[in-house]
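# return a 3D structure for these sequence lines:
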Amino acid sequence: MATAEITPAPVREAPSPGSADVTVTDPALVRRAVKAAALGNAMEWFDFGVYSYIAVTLGKVFFPSGSPTVQLLSTFGAFAAAFLVRPLGGLVFGPLGDRVGRQKILALTMIMMAAGTFAIGLIPSYGSIGVGAPLLLLAARLVQGFSTGGEYAGASTFIAEYAPDKRRGFLGSWLEFGTLAGYIGGAGLVTLMTALLSSDDLLSWGWRIPFLIAGPMGIVGLYLRMRLEETPAFAAEARNTGNTGNSGNTGKSGKSGKSGTERPKVPLREMVAGQWRALLLCVGLVLVFNVTDYMLLSYMPSYLTSELKYDETHGLLVVLAVMALMMVVQPFAGALTDRVGRRPVIAAGCAGFLFLSVPALLLIRQGSLLAIGLGMGALGLLLVCFTASMPSALPALFPTRVRYGSLSIGFNVSVSLFGGTTPLVVTALIGATGNLMMPAYYMMAAAVIGGFAVWRMTESAGRPLPGSAPSVAPR
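Now for the predicted structure:
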């Protein structure tokens, strides 16, 4: 009868033949992994928060035009362009993460994200260099988009592979806690600057400050990620293939140093064709997650200001308050997914957006502070159903051998086609139809697609990741 071998994380030795390997997690390493992964996500969304909340000003700086709508469309066009190269980044970083390790790729994406954001703060205005300004902005956004192609899939995989099976939902929820913290940091800074600086100062130099802050943030994030060890699941997978890595201190025994192990290249066909069902589910889940996410956190500030003519500062404060509420609820919702499962929580979010998007937007359109707060708050709590579930549900769709690569491909294709383009598409739909209810209809359509994906997905709460050994917390 097979015996159970209990090994501490990160796994160092290959299990003996015939044994059932069980990983006992190290709480200190798990905390470090969660912090480093969440900080990278915060860095990514700090930039998105700044870009979204200062979009009107950026339109004036980089896209001079007599029409505010054209300026906003141009700014969101540059915003959306970054999402068009995300699948390319996923195709590069995802397979590399399955080959050389999650930790190394996450360190690289952190460097690139910080560099791209910092560069935006150095670009001269259209008035200084003409058409070169929007072209440089586009180039910086493309660097950001390429790097983020490997960020979310890698960070969620990293946490999922470190977390005990029964706490994966709770620990994974801190990844999106980092998203909200980054967004609040970026949006809060823009709100503060909007309140303290004159319009001329904000247009002249103030808009650069949030982007320049990305430099120091990137250095801190890189330091934290360089101190991480490779995940137990990846180390075990690499051992099982019989290939140790290039860390410089590996030997015949199969041991590896801190930098981890390396595996043979996995064919792209195996990541796509071999995982086609899981990829379709991933695209559907990410679609409803990101359409609603970008609608609420990226588009609504500009919707309140440009379409409803609401006071800019008050509109920003309302959205910040909603995100703060989401941060409070986030860890509890993540723990809930460990108890009742990911599927019921995600299904509740889909049903909520299907039936409550129109009432919520009608409340927002009333224009009073209370009505806007109630409408936005309702949408924010529904969004928590996704932010608390997806970081643990999505990595569980794929086996360890192709997890980073397949998740990167599915996630980024969906984000690029549906999530990142949400502000641009909805702005264009409103411009073409004059119907200010378009945001609600768009979220309802996404909820239908997401609901079908939930119906077809398998519950993963409390179970080992596919292709990985059971993972338990120490007693």
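# from here on, just use CA atoms for contacts and neighbour counts.
OK.
# how about the nearest residue to Ile449, chain neighbours excluded?
Among residues not flanking Ile449 along the chain, Gly284 sits closest, at 6.0 Å (Cα to Cα, 6 or more residues apart in numbering).
# what is whatever helix or strand Trp276 lives in packed up against?
Using DSSP states H and E, Trp276 maps to helix 276-294. Applying 3 or more Cα pairs under 8 Å, 6 or more residues apart in numbering; DSSP states H and E, we find helix 276-294 packed against helix 369-387, helix 403-414, helix 422-433, helix 438-456.
# hmm, back to that, check contacts around the residue nearest to Ile449.
Neighbouring residues of Gly284 by Cα atoms under 8 Å, 6 or more residues apart in numbering: 414, 449-450, 452-453.
# now for those: which two are most distant?
Longest distance between any two of these is 15.3 Å, between Ser414 and Phe452; criterion Cα to Cα.
# picking that back up, of all the helices and strands packed on helix 276-294, which one comes closest to Thr23?
Of all the helices and strands packed on helix 276-294, it is helix 403-414 that lies closest to Thr23, at 18.3 Å by Cα to Cα.
# now do the helices in the stretch 1-150 of the chain.
27-53, 55-62, 68-84, 86-100, 102-120, 126-129, 132-148 (DSSP state H, counting those that start in this stretch).
# got those as JSON lines, with mean neighbour count and distance to Ala371 columns?
Shown next, in JSON lines, are the helices of the stretch 1-150 of the chain (neighbours: other Cα atoms under 10 Å; distance: least, Cα to Cα, whole Å):
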{"stretch": "helix 27-53", "mean neighbour count": "24", "distance to Ala371": "21"}
{"stretch": "helix 55-62", "mean neighbour count": "22", "distance to Ala371": "24"}
{"stretch": "helix 68-84", "mean neighbour count": "21", "distance to Ala371": "26"}
{"stretch": "helix 86-100", "mean neighbour count": "25", "distance to Ala371": "36"}
{"stretch": "helix 102-120", "mean neighbour count": "23", "distance to Ala371": "35"}
{"stretch": "helix 126-129", "mean neighbour count": "13", "distance to Ala371": "39"}
{"stretch": "helix 132-148", "mean neighbour count": "23", "distance to Ala371": "35"}
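# here is the second sequence; please produce its structure so I can put it next to the first one:
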Amino acid sequence: MTLAAPNPAQHRSLTRNDTRTLVLASLGGALEFYDFIIYVFFAAAIGKVFFPADMPGWLEQLNTYGIFAAGYLARPLGGVIMAHFGDKSGRKRMFTLSVFLMALPTLIIGLMPTFATIGYAAPVLLLVMRLLQGAAIGGEAPGAWVFVSEHVPANRVGLACGLLTGGLTGGILLGSLMNTAINYSYTPAEVVDWAWRIPFVVGGIFGFIAMYLRRWLHETPVFEAMRARKATAELPLKHVLNSHGGSVIVSMLVTWLLTAAIVVMILLTPGLLGRLNGIPATVTSVASICATLTLTVSAIVCGALMDRFGAVVVAVIGGIALIASSYWLYIGTAANPANMAALSALCGATVGMITVVPFVMVRAFPGVVRFTGVSFSYNVAYAIFGGLTPIAVTQMLGYDKLGPVHYVAFTAVVGVLAVIANALRGTNRVSAPLAAE
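Down below sits the predicted model:
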């Protein structure tokens, strides 16, 4: 695809409209990701009220987490469908629709009757709502990265990706804080009886507020230019698979790094270290919040650094730091559990290098199929690796207490090599302003 010559206007400071776009997009991303993950924080209570009281504990847990996993399985289909229309009819429409598709089922979960009222219809309805959430999140992250990247000048794409990524990880932080607040404010019996509903109702309401705020966003200049030239692809996914296989492979490999860093180091590690070292849940919860907080800040910083030094430099240094801090967290906590919170915060800061992932992906595909290329690569890879990672890590843990870190280190090497290989491919899209296509 031929690109126009770089436009000097694309190398400028952020305007007031740029800032508003980034803030609203990041806020919406945080609220939507909160809605998606809040389920896992209250899975124990959900299992007790949505399944028969006489169901064996292991089966109840299996069903509860099975419904949670169903959201991940719905991500690729929802993401590809929304991306198709995002490349055909506009980024903004899909960007707003994804919030609605997340807010509605989240609110319904918070209000719906349980097994005691409607029997087996309750878990079936819960599954349907979880599938809708999965479809929504499948379009949110890729759509948001594309949306903000196409709005800002070329020399601020890293910052835009960083702010959005920080918003998404901020949703995990909001979930952790809500979980802590509910469990400190109510007894376990009250949580199971009714207080588990509060996070879902709050998430649904704020989701609708985020949807309303997104009404004030404008379509991206890149899509407006494409629409003016009538330069949309008839079947975006077919075009991606036929003409951009290399970009798909690179994007899936860097997404593998992202899933390992988030799933293992942020979501699984607090619990794993707690069990391995006999650390109370109150301590691991604080460590989890510390890691997520530093991750959120670091994602923004890493994005700004990429605008200055490029993706390769940040990926290489960040990858080395991620590997070192991950080993330090596991070894240091085993030596002295009192160090867990501080070491978790340090590790969370290095996980912020995952901002490299959207930065590379949005530049790997041309505007005409960018949404579809990013969404397909990211969601398929996340569905595969996100589902297999907990299983792989659990198996490795049986042979080596550092097994989870070995896994993260391997994916970090693979991801960094993919970033370097992508740079060596020498495609014009990697360095050209996104809005110049």
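# TM-score for these two?
Once superposed, the chains reach a TM-score of 0.88 (TM-score structural alignment, normalised by the length of the second structure), with 428 aligned residues with a Cα RMSD of 2.9 Å.
# Ser414 and Phe452 of the first structure: which is more packed in?
Between Ser414 of the first structure and Phe452, Ser414 has the larger neighbour count (other Cα atoms under 10 Å), namely 26 against 15.
# which ones are touching the aligned residue in the second structure for the more buried one?
In the second structure, Ser414 of the first structure lines up with Ala381, judged by TM-score structural alignment. By Cα under 8 Å, 6+ apart, the contact list for Ala381 of the second structure reads 252-253, 255-256.
# repeat that for Val319 of the first structure.
Taking Cα under 8 Å, 6+ apart, one finds 297, 301, 376 in contact with Val319 of the first structure.
# then Leu279 of the first structure?
272, 406-407, 410.
# need the residue closest to the centroid of the first structure.
By Cα atoms, centre = their mean, the first structure has its centre lying nearest to Tyr152, at 4.7 Å.
# you'd agree that residue is up against Leu39?
No - taking contacts as Cα atoms under 8 Å, Tyr152 of the first structure lies outside contact range of Leu39: 11.3 Å.
# the first structure: which residue goes with Thr15 of the second structure?
Under TM-score structural alignment, Thr15 of the second structure pairs with Pro27 in the first structure.
# relative to Phe118 of the first structure, how far out is that match?
To Phe118 of the first structure, Pro27 of the first structure is 34 Å away according to Cα to Cα, to the nearest Å.
# alignment lookup: Gly89 of the first structure to the second structure.
By TM-score structural alignment, Gly89 of the first structure lines up with Gly78.
# do you know how far that match is from Leu424 of the second structure?
Distance from Gly78 of the second structure to Leu424 of the second structure, counting by Cα to Cα: 32 Å.
# now swap in Pro56 of the second structure and tell me
55 Å.
# residue in the second structure matching Ala155 of the first structure?
For Ala155 of the first structure, the residue aligned by TM-score structural alignment is Ala144.
# neighbours of the alignment partner in the first structure of Ala341 of the second structure, how many?
Here Ala341 of the second structure is matched to Gly373 in the first structure, going by TM-score structural alignment. Neighbourhood size, Gly373 of the first structure [other Cα under 10 Å]: 21.
# tell me who's in contact with Gly373 of the first structure.
318, 322, 364.
# filter those residues down to the ones in helices?
318, 322, 364 (DSSP state H).
# can you report how many residues neighbour the second one?
When you say that, I think you mean Val322 of the first structure. As a measure of burial, Val322 of the first structure has 22 neighbours, counting by other Cα under 10 Å.
# in this structure Gly71 of the second structure contacts Val128, no?
No - taking Cα under 8 Å as the definition, Gly71 of the second structure is not a contact partner of Val128, at 9.3 Å.
# out of the helices and strands packed on helix 276-294 of the first structure, which one sits most buried?
Highest mean neighbour count among these (mean count of other Cα atoms under 10 Å): helix 403-414, with a mean of 29.
# mean per-residue distance, it to the second structure?
Its aligned residues in the second structure lie a mean 0.6 Å from helix 403-414 of the first structure after superposition (mean Cα distance after the TM-score superposition for the first structure).
# closest one of the contacts of Ala381 of the second structure to Ala103 of the second structure?
Among the contacts of Ala381 of the second structure, and counting by Cα to Cα, the member closest to Ala103 of the second structure is Thr255, at 25.6 Å.
# need the counterpart of that closest one in the first structure.
Per TM-score structural alignment, Thr255 of the second structure is aligned with Val286.
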